[in-house]
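J.: Give me the fold of what follows.
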Amino acid sequence: MLPRTFFLFELLFHLLAGQPTQVGYQVGTGIADITGPIVQIMMMGYAKHGQTGQGLAQRLYSRAYTVLDPVSGNRITIVNTDTQSMGDIVKQRVVSSLQEIYGEDVYTEKNIMLASTHSHSGMGGFLQYTLYEISVLGWIEETVQPMVQGIVKSIQIAHDNLQEGNVVYNLGELLDTNINRSPSAYLLNPEEERARYKHNVDKDMSLLGFRARDGQPLGLITWFPVHGVSINNTNRLINGDNKGFAAYAAERTMNPDSLPGKGPFVAAFTQSNGADVSPNTLGAFCTETDIPCDGSRDSICPGSSKCIGRGPGWKIGHFESNRIIGQNQATRALELFGQKRKGKAIPASVSASASTSASVPVPISVQGKVDFRQKYWDITKEVVITANGTKGLLCDPAMAAGTTDGPAIDGFYQNTTQGTFFWDIAKDLVKKPTQRQKECQAPKAILLNTGEIKYPFDWQPKILDVQLLRMGNVYIIGVPSEFSTMSGRRLRRSVRQNLIAQGLGNNDTVVLHTGPANGYASYCTTFEEYQMQRYEGGSTPYGPYTLDAYIKVFGELVSSMASGKPILDSEQLPNYVNASYDFSPRQGADRPKLFHQFGDVVRNVAPVYRRRKALTITASFVAGNPRNDGMLDKTYLTVEYRQPSSGDWKIIKTDDDYDTRFIWRYTMPILGQSEATVEWDCGEDTPAGFYRLGYFGHHRTPYTK
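T.: Next up is the predicted model:
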């Protein structure tokens, strides 16, 4: 299909130079598109019925970083995806594909960590357990296959780009970007423990920076806790939420001459212990009012009003809030990377004792052994010893519901420890909890007794993928659960103490928390937070001792690494894909609008725009269903600028730019007729000139398989 074109406007960016640095490892970075079906498929995260995709705000990517220790030959690969979480079967398929290419020993489930941004605006269908399949209408190969393909490709690019280089670590405070959405539960933690910390959420951003031998910047990974819910559950356009925007902004800054997803510098913004951490920094209010609320029965909103968090740009819209929270992370990450300070580059190899300023610390070189441990672990079989010396049992999973970042089910509020008449009947119809389950999960008012339902297969996972990676004195833990602020702090503290006790660490040891990673197992709170049963506690599936179990299993991983012995008691991960279902909409043939062809203009742009302020340029076309071709590594739209000197057209925007949108809808579903709309927000600083919009797509003819 040929693009249709019209006259429009452009933007400029600047590259910051790096400096030479020490060589410690072989390092490689890679990025690849994982965007699947952008229409008709349910989004993963809010579990809101009817929140199906209607187009694209930004593409989703896999960003891979491989570090090879030339001394031991060990390598680790960290991958971050613009997804709500990562499917355990997706990881298995990725490993299988890589082993077909490189053999069985180069990349395994042990040395690859698949992490996520935790965006709630991506496609669903990649988690194999019944509860998560229900929320998106099944296991959807249409989503899974491009995800696996893109992750594998990003790792291959990182593998092919391996070169002598250096890894640096940095840490710096980032304010005005996150708040605790359940502060009342946080206050239940011991006072002496809370006194160790300045804030009730982690405000520090941790960073690993990657540079080539000559100092050229290759990429960065950050760890900062903030939920991927800047864009709320009314959204219908696929995007990577605030961390997806942060990656876009950082890469656009560092790759000014490249289109999004195509440049050499790769920036990943990984999720950390953000279960109770919201980007809606103004707090929660009842919609259509200025009444503050917290989602509990104590602050019920009037009438049909809902308790929803507000981001910093809420008066303009949630996409503006998303931009602000994402840009905050991108700006701080580039500062910590050592890319610019007072107009000059900061050398990445400055000694750890050097000090520049309180706001921009100097990166510290990471050197030393590369190692890894991983275990498939049945959490429900774990028994822990509590602080008072008694045994604590883990439970079969069970869930409650509702959060201020996505309104609760009607009639079911946060901090609910007693069931209601209606929900008690509803839950018993699905599966009545046994007395043992009630006692194990107490004080949870069980809404879904997922652990005791066996049809058609497990509703939530029991076998979890837990992982520990090492680069010198930096250790990275990977967990499939969303950890609350204090539960993450306790786990990191425990791992660090264990590392020191077993001779692997010292006072400078860094422990980074990554999650959800390698699978999805809902939430994890502290024992104290669990008692209030806010959303985070209600969504901790395995009962009040979940955190204690994680602390215990990571003690095993540390011991294994310290002794040099492998993990021998790893479980077998189940695979339910063949028993899964797919209730996503069936796709029929496409037909053009009467007397038109595919790609014809339906609504044109004006030939001339006399701009006094920012404006949005829009055009619509006769379209085919975007599910015909996900356009992986391609684009559904372009904005092009005619260069005055040559008259040639240059692509300056694609469907991955934040100021463009691709929107699709059926105009006559029964006839298969549809329309695509291309939008471009033309900023005030766009210079005058000739521009054109292009639309690209495919259609399916009748009787096509």
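J.: For the rest of this, base every contact and every neighbour count on C-alpha atoms.
T.: Fine.
J.: contacting residues around H699?
T.: Applying Cα atoms under 8 Å, 6 or more residues apart in numbering, we find H699 in contact with A589, D590, R591, F598, A623, G624, N625, N628.
J.: and with 10 Å instead?
T.: Residues near H699 by Cα atoms under 10 Å, 6 or more residues apart in numbering: 1, 589-592, 598-599, 623-629.
J.: can you pick the most crowded of these?
T.: If you count neighbours using other Cα atoms under 10 Å, the busiest of these is A623, which has 31 neighbours.
J.: Quick one: classify the closest residue to that residue other than its chain neighbours as helix, strand or coil.
T.: Once flanking residues are discounted, A623 sits nearest to E675: 4.8 Å by Cα to Cα, 6 or more residues apart in numbering. Recorded secondary structure, E675: strand (DSSP: H, G, I helix; E, B strand; the rest coil).
J.: Can you tell me how far E675 is from P626?
T.: Between E675 and P626 the distance is 10 Å, computed by Cα to Cα, to the nearest Å.
J.: how about the residue nearest to A623, what does it touch?
T.: Contacts of E675 were listed using Cα under 10 Å, 6+ apart, and they are 592-593, 598-602, 620-625, 663-668.
J.: Following up with a second sequence; could you model it the same way so I can compare the two?
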Amino acid sequence: MLAAWLVCACVAAAHALRVGVGISDVTGPPAEIAFMGYAQLEQTGHGVHLRQFSRAFVLEDNSGGATERLVFVSVDAAMMGHGVRKEVIKRLQKRYGVLYGEHNVIISGTHTHSTPGGFLMDFLFDLPILGFVRETYTAYIVGIYKSIVMAHNKLTEARVLYGEAELLDANINRSPSSYLRNPPEERARYKYDTDKTLSQIRFVSPENRILGVINWFAVHPTSMNNTNKLISSDNVGYASILMEKELNGKNTLPGKGNIVCAFASTNLGDVSPNTKGPHCEFSGKPCDQEKLLCKLPKERCFASGPGRDMFDSTRIIATKLFQTGMEKLLCKLPKERCFASGPGRDMFDSTRIIATKLFQTGMEKLLCKLPKERCFASGPGRDMFDSTRIIATKLFQTGMEKLLCKLPKERCFASGPGRDMFDSTRIIATKLFQTGMEKLLCKLPKERCFASGPGRDMFDSTRIIATKLFQTGMEKLLCKLPKERCFASGPGRDMFDSTRIIATKLFQTGMEKLLCKLPKERCFASGPGRDMFDSTRIIATKLFQTGMEKLLCKLPKERCFASGPGRDMFDSTRIIATKLFQTGMEKLLCKLPKERCFASGPGRDMFDSTRIIATKLFQTGMEKLLCKLPKERCFASGPGRDMFDSTRIIATKLFQTGMKVLNEPGVDMTGPLGIKHQYVKMPEEEVAPFDPVTETFNTSTKVYGCLPAMGYSFAAGTTDGPGAFDFKQGTTTSNPLWNAVRDFIAEPTKEDIMCQAPKPILLATGRAKFPYEWQPKVVSCSVARIGSFFLAAVPGEFTTMSGRRLRNVIAKTAPEAKKVVIAGLSNIYSDYIATPEEYQAQRYEAASTIFGPHTLDIYLNKYVELTNALISSKDMPLGPEPPDLSSQLISLIPPVLWDSAPWGHEFGDCLKQPFKQYSYGDVVVAQFVSGHPRNSIRHGRWYATVERLESEEDDAWVTVFTDADWETKFTWIRDSKVMGTSRAEIEWEIPVGTPKGTYRIHHFGNYKYVLGGIYPYHGFTDGFEVS
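T.: Modelled structure (predicted):
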């Protein structure tokens, strides 16, 4: 009888554990806040695809007399910050006293890279977010706290069962060359270079009802890449939703079920979900496995043209342009497509140079090549102008007496056909030349060859051109050739008009003494010439020759005009030639039989010049057409056709494997509940190094921690998300330029450099103080046990081999540990933890191992110490607490100023209605007038829902999907920052099996009134049918 009682008592003691589970929304601000993970400033939120949740598990054990409690929380966040955890504990203690505290609360981030940042309170981690974001910080605190309270209120008796299964094709090692640095004896113990085991504990009621499930599988939640702008819990978050829907019922909305299922992080440091592996961005070729560089350093990103490459495409297009549309710029040569370069830098410069030579040597080649010489019969003068003058003089002297005014002093005569005697002379002379001067011309056998000017004859053309040139004041632009006649304009519109004006003034005002005072006879004091016209000519000539020497070309006989439109006659020739080329004056071009007539470019021919110029444009100024990276990026892609499909595939694999384990008998993890925690100041630690071959600590020597520092390869990024600039994986040498930038921020000491070697320090974060601490020096370490299941909560990302070593030393320290699992990214984030051997390779994970090459050795020693304290029930001191930086935080993120609706609309108005009819697989799209999503985080409420009409008579609608479901996307679109207008676009992809009926999309939000206050609104679409 006594024996039976003892058995029952033992069984009761073994089942003294109580478990409660809770889930709460922790979604951060979904718009205009940068995501944490890829450190890309431009990756800011624009909506929601999958909401973030906090999944809490509270365990209580009363079997040992004193009550032990453990809180484990898995949060859909990039990692966990000390400030968030501290505030959550503060709120718990305000409600429950000392029941929960630093010693027994573990908060682990899933490490999704698609959620808002700005909550870590370490400057380096908040810097890509533009500082601290209180909305994110508050959202995480409130949601985590609510989930723990919910779990506390649902404590019920339960058992803990463990199960595991192998999962292949869901992860790869993204740094395999680093993994190979580990000792071969150690690597031989493992089949894969990543952990392929999915570990699971489930909490079951005495009635075998599942209360909650926690799964751990090593994979980065980076299926969603750094181009994603929608909040997403990524592959592990979606796996949680799938399992919760499966266990709670298909119609259960995310976050609303009683059964809570988490897929938590573990030693995922070097593990990627992008199972297709690294390849070059455009060529698709494999990357260099050591440095993950593409072997095509100059390959550019653009659509292929008609040729075999960009140069051939340029040639083909250029050829077509030359052949079909460039007539105005090209000489129309019949056949040959190439030409020799002229003496200048282009066709215009060559024209100028050749024109100069032609002008200087006599212009013979530019003159019309008449078969015989143009000539005139000699008149009474020295040339046709002088002959005209003599004949005109005689006509005036012999036949015009009767027309003279018979005044003693006044000169007068009847007006000729012109406005004055000079113009009349010009007109009469012109007519004489046109009608009666044939005898003066040589009888040329053919046609006289010169083009017509702008006037009615050569004299009028001369007058018009000279007038324009004189009137525009281009004296300085005249070429000063040694033999060219030229002069500046006088007071008139041309030189003839100027002569007339000056002569008139002289005659009218100062020439009285030269006139004979006879009543009838015209007489003048004898001037230097044979008559007044000749005297006028001689005086004018002398005036021009004696006062305008600087402007006159001293040619005795050459006819010349003032400058053209350019700075000199050659530049004028160039400008006119350009216009002639553009307007079709082929007759003025060099008529070569085959040569195409324009100057050479920088190459040996037009194609080579086109190639050279095109190359420069592609390399220097055509960024919009080129990929904006100096070299081709190397990154890994997931198994799907895009990042959404890859997320779905990996999540489905996780879910299916988790369900497989869940459906198999588990192993009872009987035994006590316990946890040990301590803060550790890593740079001050001095420990014995670990030998991975013998799996022992070498107590005869010591190694030390370093002040935090980031290496060069940290900036290179990973294949999941390439970094900026031209940093490379595996860099072990420094660059003076980047060192100068580093030293401007914080200069490392010689001791820092030696401690971190072979890491070249890019950022001495342990020395940086402005504006506050850049990275933590104090970390949080915990070891918990749930019966014979041991959980190591670590403050960072352990690589595959680092995690294996940690699990092994804990299992070796605690023989009663049937299973050891690592809970990654817990309580505080301190980047990566690579093995000392991997550290030598200085790939991304090693460059981000901030406490130096012996970081893992320190952790191994500390977790052995914590495990010993746990199994022996020994108290551990709290250790040095991290500093409180809450008063030093800064933020560069502007607040929401106001919202406004477009003219004629109100908030919630549907701008784009769905179609009337849809089928399975269709995507329904609707748009609404929206307020800024940052006005309200809306936890437990939604930005978007899909509703089905339940009763047309009562107009009763029921929510069937929310913005937390995979099938929906809520996208916020900013229209005008000044006006504060924006839109919400909501998509619903109709899944197979959706019941037929009438549906609508409902949008909810809050707007900020310009005069203050935040107000709710909502709106919905018209109904549409799904069939």
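J.: Would you reformat the contacts of H699 of structure 1 as JSON lines and include secondary structure?
T.: Below are the contacts of H699 of structure 1 laid out as JSON lines (three-state DSSP):
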{"residue": "M1", "secondary structure": "coil"}
{"residue": "A589", "secondary structure": "coil"}
{"residue": "D590", "secondary structure": "coil"}
{"residue": "R591", "secondary structure": "coil"}
{"residue": "P592", "secondary structure": "coil"}
{"residue": "F598", "secondary structure": "coil"}
{"residue": "G599", "secondary structure": "coil"}
{"residue": "A623", "secondary structure": "strand"}
{"residue": "G624", "secondary structure": "coil"}
{"residue": "N625", "secondary structure": "coil"}
{"residue": "P626", "secondary structure": "helix"}
{"residue": "R627", "secondary structure": "helix"}
{"residue": "N628", "secondary structure": "helix"}
{"residue": "D629", "secondary structure": "coil"}
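J.: ok, back up a step: alignment lookup: the residue nearest to A623 of structure 1 to structure 2.
T.: Matched by TM-score structural alignment, E675 of structure 1 corresponds to R983 in structure 2.
J.: what does A521 of structure 1 align to in structure 2?
T.: Matched by TM-score structural alignment, A521 of structure 1 corresponds to S830 in structure 2.
J.: tell me the SS of its match?
T.: Three-state call for S830 of structure 2 (three-state DSSP): coil.
J.: Number of residues surrounding it?
T.: Neighbour count of S830 of structure 2, defined by other Cα under 10 Å: 28.
J.: now swap in Y839 of structure 2 and tell me
T.: Counted with other Cα under 10 Å, residues neighbouring Y839 of structure 2 total 28.
J.: The closest residue to it other than its chain neighbours: which element?
T.: Among residues not flanking Y839 of structure 2 along the chain, A846 sits closest, at 4.6 Å (Cα to Cα, 6+ apart). Assessed by DSSP states H and E, A846 of structure 2 sits inside helix 844-847.
J.: Who are the contact partners of D909 of structure 2?
T.: Listed by Cα under 10 Å, 6+ apart, the contact set of D909 of structure 2 reads A901, Q927, F928, V929, S930, R983, H1003, Y1017, H1018, G1019, F1020, T1021.
J.: One more pass at 8 Å, please.
T.: Listed by Cα under 8 Å, 6+ apart, the contact set of D909 of structure 2 reads F928, V929, G1019, F1020.
J.: Could you tell me which of those residues remain contacts in structure 1?
T.: For the contacts of D909 of structure 2, the contacts that are reproduced in structure 1, applying both residues aligned by TM-score structural alignment, their matches' Cα atoms under 8 Å, are F928, V929.
J.: Identify those among the contacts of D909 of structure 2 that sit within strands.
T.: Among these, the members falling in strands (DSSP state E) are F928, V929, G1019, F1020.
J.: Closest one of the contacts of D909 of structure 2 to T536 of structure 2?
T.: Distance to T536 of structure 2 across the contacts of D909 of structure 2 (Cα to Cα) is lowest for V929, with 87.8 Å.
J.: Now check structure 1 for the residue matching the closest one.
T.: Match for V929 of structure 2 (TM-score structural alignment): V622.
J.: neighbours around that match, how many?
T.: Applying other Cα under 10 Å, we find 22 other residues in the vicinity of V622 of structure 1.
J.: Now do the contacts for it.
T.: Contacts of V622 of structure 1 were listed using Cα under 8 Å, 6+ apart, and they are 592-593, 596-602, 673-676.
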